[in-house]
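Visitor: The following block contains a protein sequence and its predicted model.
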Amino acid sequence: MLRNTKIDVEGTKAFYHAYHQITQGCDCIYCKNYVIATELLPNAVKVFYQSLGIDPTKEGEVSEYCKNEDGSHLYGGFYHVKGRIISGPDCWIKTSEKVSHLETNNLVEISGIKFGFTHGVSLLLDGFPNPAVQLEFEGNIPWVLEEKA
């Protein structure tokens, strides 16, 4: 279940509006594909991102994990949101003092993409408004580039 959060949608949206696309910080084929493929995300996922003020083509940390048999690719990563967590399970569980793992039972699926909030904020960009929380995501994204991975 997604955590109960208090989000400043307009503050988040203002940051993303002013920031550059992911591909301006990384020109790898996987990020290029991801940015273009965000146009094909299910409407429910687009609405979810919009409800938080997130532009999924910008700022986030995006990683491609593997190619699936159907040609899609498993991606994961995170975005930052201006706000704070009120209650609910964290999607990252500490297993020892220095080790954590993504707890998939604490993720919510929206049209095939899994999401969860965490207190742990990584790689927060200078100028991102505080307080900030992190939205993790994981899901299969279609391969849309003519160039093969």
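Guide: Cool, the structure landed.

Visitor: okay, CA-based contacts and neighbour counts for the rest of this
Guide: OK.

Visitor: all helices of this structure, in order?
Guide: 9-18, 29-37, 43-52 (DSSP state H).

Visitor: I'd like those as a markdown table, with mean neighbour count and distance to A132 appended.
Guide: As requested, the helices of the chain are exported to a markdown table (neighbours: other Cα atoms under 10 Å; distance: least, Cα to Cα, whole Å):
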| stretch | mean neighbour count | distance to A132 |
| --- | --- | --- |
| helix 9-18 | 17 | 9 |
| helix 29-37 | 19 | 23 |
| helix 43-52 | 15 | 12 |
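
Visitor: what's the closest of these to W92?
Guide: Among those, the nearest to W92 by Cα to Cα is helix 43-52 (20.0 Å).

Visitor: Below is an additional structure, to be compared with the one above:
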Amino acid sequence: MDIQISNLLLSLGIDSAKPNHLSDLGEAKDGLRLYMGSYHFVGELLAGLSADTQEWNDANTTAIGNFTFTMNHKLSFVDEAMPKPILQLDFETKIPWVLTDKPE
């Protein structure tokens, strides 16, 4: 993750090492691994569009490096103790597999 993304997450009070959800979706056609995940943080969306996982498009996403982000209006995996209001920042990224052992 590049410094620009780390700084963005930090500005929102998000620890980039602790997504509330992370899925490895396997190898994409280009040979990179596809990952999707999300972070929760306290706040409100004052402007712009939100989306759910099926609605991603150029109007409601932003790309930074090899990551694409969107605000999701359908919350998932929320800790009940988390203060309200809650926003969900979803992401998708493709990154190379760097370990010697290949995934099964």
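Guide: Great, that's in hand. The model shown is predicted, which means the values in this text are computed figures rather than measured ones.

Visitor: will you turn the helices of the first structure into TSV that also has distance to A149 of the first structure?
Guide: Formatted as TSV, the helices of the first structure follow (distance: least, Cα to Cα, whole Å):
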stretch	distance to A149 of the first structure
helix 9-18	28
helix 29-37	7
helix 43-52	25
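
Visitor: which stretch among these comes nearest L74 of the first structure?
Guide: helix 29-37 (10.5 Å).

Visitor: what about the counterpart of Q88 of the second structure in the first structure, neighbour count?
Guide: Matched by TM-score structural alignment, Q88 of the second structure corresponds to Q134 in the first structure. Using other Cα atoms under 10 Å, Q134 of the first structure is surrounded by 23 other residues.

Visitor: And the residue nearest the centre of the second structure?
Guide: When the second structure is reduced to its mean C-alpha position, the closest residue under Cα atoms, centre = their mean turns out to be F91, at 2.3 Å.

Visitor: so it makes contact with N66?
Guide: No - with contact defined as Cα atoms under 8 Å, F91 of the second structure does not reach N66; the gap is 10.2 Å.

Visitor: Map S76 of the second structure onto the first structure.
Guide: In the first structure, S76 of the second structure lands on S122 (TM-score structural alignment).

Visitor: any idea how far V98 of the second structure is from L87 of the second structure?
Guide: 32 Å (Cα to Cα, to the nearest Å).

Visitor: Of these two, give the one with the bigger neighbour count.
Guide: L87 (20 against 7).

Visitor: check contacts around the more buried one.
Guide: For L87 of the second structure, the contact set (Cα atoms under 8 Å, 6 or more residues apart in numbering) comprises H40, F41, V42, G43, E44, L45, M71, N72, H73, L75.

Visitor: Now do the contacts for the second one.
Guide: F41 of the second structure sits next to L12, G13, I14, I86, L87, Q88, L89 when contact means Cα under 8 Å, 6+ apart.

Visitor: go with 7 Å
Guide: Residues counted as contacts of F41 of the second structure (Cα atoms under 7 Å, 6 or more residues apart in numbering) are G13, I14, I86, L87, Q88.

Visitor: what about the strands in the first structure?
Guide: 4-7, 61-67, 73-87, 92-94, 100-102, 108-110, 113-118, 132-141 (DSSP state E).

Visitor: Please name the nearest non-neighbouring residue to the aligned partner of G76 of the first structure in the second structure.
Guide: When the second structure is aligned by TM-score structural alignment, G76 of the first structure is paired with M36. Closest residue in space to M36 of the second structure, ignoring its immediate chain neighbours: E92 at 4.4 Å, by Cα to Cα, 6 or more residues apart in numbering.
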